Structures are given as structure tokens and as C-alpha cells.
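*Asks:* Following is a predicted model, sequence given first.
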Amino acid sequence: MRMKLSLFLVFLIAFIAGCSDSTAKEPEKITPKKTDLILATTTSTQDSGLLDVLRPAFEEKHNFNLKIIAVGTGQALEMGTRGEADVLLVHAPAAEEELVKSGDAINRQKVMYNDFILIGPAGDPAQVKDLSLPEALKKITEIKAAFVSRGDDSGTHKKELELWKKTDIDPKILGKSYIEAGQGMGATLQIASEKNGYTLTDRATFLAQKKNMPETEIMVKGDESLLNIYHVMQVNDEKHDKVNAAGAKAFVQFMIEDDTKKIIKEFGGDKYGEPLFFLFE
């Protein structure tokens, strides 16, 4: 009887152990839920294709969904002022400094630069190719050639108005030939091409869109006044409590890391024969 009881207990223990082994599971790894991070930026970073490369690189490193709102720099800065974005990538230094002074933005970092260029129809009706920028603007107004302005308070629009002012010319004297697009850079370039007109653009967007406007060429470049500098900055969470502060800080840091700089430095070189953006040494 004792022998039978002992055997029964041995089998029972083995059975329980087997059941325990078969039902044991590895503890599930809990992946933190991704939160949205709103980036307000200029259309040039979107139209050039740069953000199509940077977004997946950022999301692979960080647990955030990067939501990109590409508008004129003026609108992007206004979103920062209202706390409607978490982080800004823009190119209007004077306006950016005002945002920092007001306390709406913090942690402003210089990222990259390219340049503005004056482009126009290959036939060059105003004969401005390779002139200085003030001379080119003067000749455009003299013959009332079509000039298409962004007209949207973007960084490019701010630069254009600044350049007209420095030249002591009111572009309104062009009358109907001065066309205010009120749109992004890509659309403005298309309108300039269709109107056989001139416009100011950042080089990156022009090179990215050049295939769509084969009869449009660079007229004026290299002028010191045409430097186009981009900064990234956080919207201040102490002033705007809905800001994703952790995500904004992570994006600013991402934009100045060596790996990101390498992406920016090489972007466009294989496709356009030259990089679209440059880094500060």
C-alpha cells in the first residue's frame, strides 16, 4: 500500500511540474505608447524632401510620432506663440529672436544654411542674369516684368521684403506684374514658371523642383545678403502647458547630433549633384 501511495505521489508531483512548465510564460515586454510631437516648420524643409529623410530617422531613435506642419515661417512662429506646436524649425532669425525674448521659445540652436537665389525664365526678359541683386530688382521694375512673391509672411517673404527695402524700391510699382501667391515655395515656383516671371526662392526647393520647370534658371546667386540660416527651438512648456517638452527637447538634440548632421550634409548630393543644405563648422 505504501509503495502504491509513493508511486502515486511521484506521478502527481511530476504531473503538476509538467503543467507548470507548459503554462509558464515569459513576462510580456510593455512598449511605452508613442506620443505625438508637433513640428511647425517652413515649407522649404518639406518641399526639398529633407524631412522625408529626417522624420523616420528621428522616430527610429525616439518614442514619438513626429507630426509635421509645413507653413510659412511667420505662421510657424505664430503657432509657437500660441503654444500650438511643440518644436519649431524655421529661417527668419530676427523674428525668431523676438520669440525667444518673449519667452515663448527656448533652447534655440543653429542647424544649417543654404542660400536664397533669384530665379527667372531662361529668356531673361529683364536681362538680370549675373547682376547684383539690387541691379536685378531695379531692372525688373523698369520693364515691369512679372515678379511672384510668396506673400505669406514666410521666411522667404520676409527676406524678399527686406531686399526690396534695401534697394529703395517699392515692389508695388510693378502693379499687376507683382503677384502675391500667398502659398508655399513649391507652388510659388510653379506660378513664376507659368507667368514667365521672376521670384526669390531658397536654393534647396528650387533644385528639388527644377525638373518641373525646365525653362527656369538661376539668375542671381552668391550675394552675401542672400544667406539663409535655419534654427531649431523648443516652444517653452513653462509658458504653454500643453507642449510636449520631452519630445521637443529630444528633437532639438536630434537636429544637432553628428548622425543627423551627416544626413543633412549628404542630402541631395547624389540626386542634384550638390547638397541642398550646408552645416556651420
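*Replies:* That came through fine.
*Asks:* make it CA atoms for all contacts and neighbour counts henceforth
*Replies:* OK.
*Asks:* Using the three-state scheme, assign E162.
*Replies:* For E162, the assignment made with DSSP: H, G, I helix; E, B strand; the rest coil gives helix.
*Asks:* same check, this time on A187
*Replies:* helix.
*Asks:* for S44, same thing?
*Replies:* Per three-state DSSP, the secondary structure class of S44 is helix.
*Asks:* ok, it to G72 distance?
*Replies:* Distance, S44 to G72, using Cα to Cα, to the nearest Å: 9 Å.
*Asks:* Same check on L226?
*Replies:* 18 Å.
*Asks:* between these two, which one's more packed in?
*Replies:* Just comparing L226 and G72: by other Cα atoms under 10 Å the higher neighbour count belongs to G72, 29 against 21.
*Asks:* got the contact list for that one?
*Replies:* When contacts are counted by Cα atoms under 8 Å, 6 or more residues apart in numbering, G72 touches T41, T42, T43, D152, D153, S154, G155, G184.
*Asks:* between the residues you listed, which has the most around it?
*Replies:* In terms of neighbour count, T42 stands highest of the contacts of G72 at 29 neighbours, by other Cα under 10 Å.
*Asks:* next up, a second structure to put side by side with the first:
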Amino acid sequence: MLAVAVLGPGAAAERTLMLATTTSVDATGLLDVLADEFKKDTGITLKWIAVGTGAALKQARDGNADAVIAHAKKLEDEFLRDGFGVNRRVIARNYFMIVGPADDPAGVSGAASAAEALGRIKSSRAPFVSRGDKSGTHIRELDLWALAGGRPEAAYLETGQGMAETLRVAAERRGYTLTDTATYHGLPGLSGLKPVFEGAPELENIYAVIAVDPARIPTARYTEAMTFIAFLTSPRGQKLIGEFKGKSGRPLFEPLAARPGVDLVK
């Protein structure tokens, strides 16, 4: 005998959206704020997996996410070209910076460019701590090392961990590392590290959201993903991003969606 479940009024299945995201928007607490407001506005529950950008895009390729927040244009372009993603939209930016010991033994603070800064670290044989996890930060770090003539063979440590843990290791080792400004300023207890090189154009860090293409991943919740993208790029979503300060007491992300010319889709 066939059993049929009868749902009463208000018992409709909960609408959810699974997001694979870079760690910085999670570690700072921004996603908690966005999830609460998104739920209020749409009734959709946002769930997420916070990993490096490379791993986040792999989660989406494997059918484990409906949308992605990433910050590595090279990897995002590949994801789009391979047919896994659609409707990429820029949502925010901050900057990368190099942090290191307060006494700056490599003299990084006097460098004219990020490549020169890394070159000074390499020449001084000071420790450099890398995420080594194919995240957006790791990809940018490798690009900068290439401009500096290649990464050092000695005194180079890969943690294989997220930004927060990598910063803690750098502080323990009195080493240098590349970090996004949001995670650094939002993480307490890093008194041994200070920014030693920042503000250069090549350190711009752009965040984008991408919907998973249901033509490639039939289980992807495309309607919910596009609802989330519309929320993030709306004046309300952009205001939430721009005003978010977390525990740092300072804005951590600059909203970008409303600015013409910032969406870098080719």
C-alpha cells in the first residue's frame, strides 16, 4: 500500500541555498550577518562550506554547492569556461598586504612594490609562511613570487591551512605572510605581526559570487542562487557589506556591485 504524506498549512519544505565560500567572508562574521538578513528578506536559509577558493570551486564542480563566493579571477574564469558557473557578479573588495615581525628584519616596509617586498624577504632568508592551499590568497602569493623571481627554497613554510591559522603560525615563527586585510584586522591576538607592505595596486582583492549552472549540475538550486546574487548586489546587500565591521571596529569590505566597470568577466 502506498503511503502518502500530507503536509498541512505552513509545512512546505524549507528553501535552502548551499554556498561554497572563501574563508575570509566567514571568518570575519560577514556571512552570519548576510545569512540572517537574507533569511528575513526571502525565507531562504543560507548554509555554507568555508574553504579556500580552489576548494570552494571544487565543491561546486562536485555538485556540493549552489553558488560560490571566490576571490581568484584566474580560477573563476576557468570555472566559467568549463561550464560549471554562470552569472558571475563582483560584490566587494579589500586588499592583500604583507605582514611580518614588528621590527621588520627584512626591511620590507621600504619596498616600492610587492615583488620587491618579497624579494627582500627572500634575500634576507627571513621565514615566509604560505597558506599552500590553492586558495585565492595562495594563488595571488604565487603570482607575486613569480614577479619576484621565484619563491625561496629555504625558510618557506606551507601550512595547508586557512588564513587565520596561517597568521598564527607566522606570528609564532616571527615570519612574514600575505593576508587579506579583513582577516588580519578581524583576528585578535596577533600582537607579534604588523602590516609592513600594503596599499599597492597589485594587492587589490576582488570578491565575486557565481551561480552554479544547472545545465551542468542538475541538482543545483539555480533560483535560490540567483535570489542570493540579487540580494548581494542590491543596495540593501551592498549596504550590509559596506557597513560590516565585525570585531575589528573598522569596515572590512568595500562594496563594489554598484560601480560600473568593476565586473571583470571577459
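*Replies:* Good, I have the coordinates. Just so it is clear, the structure is predicted and the values come from calculations on it, not from any experiment.
*Asks:* Next step: the contacts of G72 of the first structure restricted to strands.
*Replies:* When DSSP state E is applied, the contacts of G72 of the first structure are split such that T41, T42 fall in strands.
*Asks:* Out of the contacts of G72 of the first structure, flag the one nearest to N212 of the first structure.
*Replies:* If you rank the contacts of G72 of the first structure by distance to N212 of the first structure using Cα to Cα, G184 comes first, at 15.6 Å.
*Asks:* What sits closest to that closest one if chain neighbours are left out?
*Replies:* Closest residue in space to G184 of the first structure, ignoring its immediate chain neighbours: T43 at 5.9 Å, by Cα to Cα, 6 or more residues apart in numbering.
*Asks:* And A65 of the second structure, by the same measure?
*Replies:* Nearest non-adjacent residue to A65 of the second structure (Cα to Cα, 6+ apart): M18, at 5.0 Å.
*Asks:* for the counterpart of the one you found in the first structure, helix, strand, or coil?
*Replies:* Matched by TM-score structural alignment, M18 of the second structure corresponds to I38 in the first structure. With three-state DSSP as the basis, the three-state label of I38 of the first structure is strand.
*Asks:* Does I38 of the first structure touch V87 like I think?
*Replies:* Yes: I38 of the first structure lies in contact with V87 (Cα atoms under 8 Å); the separation is 6.5 Å.
*Asks:* of these two, who's got more company?
*Replies:* Between I38 of the first structure and V87, counted using other Cα under 10 Å, the more crowded position is V87 (34 against 21).
*Asks:* Just tell me what that one corresponds to in the second structure.
*Replies:* Checking TM-score structural alignment: V87 of the first structure goes with A67.
*Asks:* Would you agree that match is in contact with I217?
*Replies:* No: assessed by Cα under 8 Å, A67 of the second structure is found out of contact with I217, at 11.3 Å.
*Asks:* Which elements pack onto the helix or strand V68 of the second structure falls within?
*Replies:* Secondary structure assignment for V68 of the second structure, by DSSP states H and E: strand 67-70. Using 3 or more Cα pairs under 8 Å, 6 or more residues apart in numbering; DSSP states H and E, the elements in contact with strand 67-70 of the second structure are strand 16-21, helix 53-61, strand 204-212.
*Asks:* Go through the ones you listed and name the closest to V86 of the second structure.
*Replies:* Closest approach to V86 of the second structure among these is made by strand 204-212 (5.4 Å; Cα to Cα).
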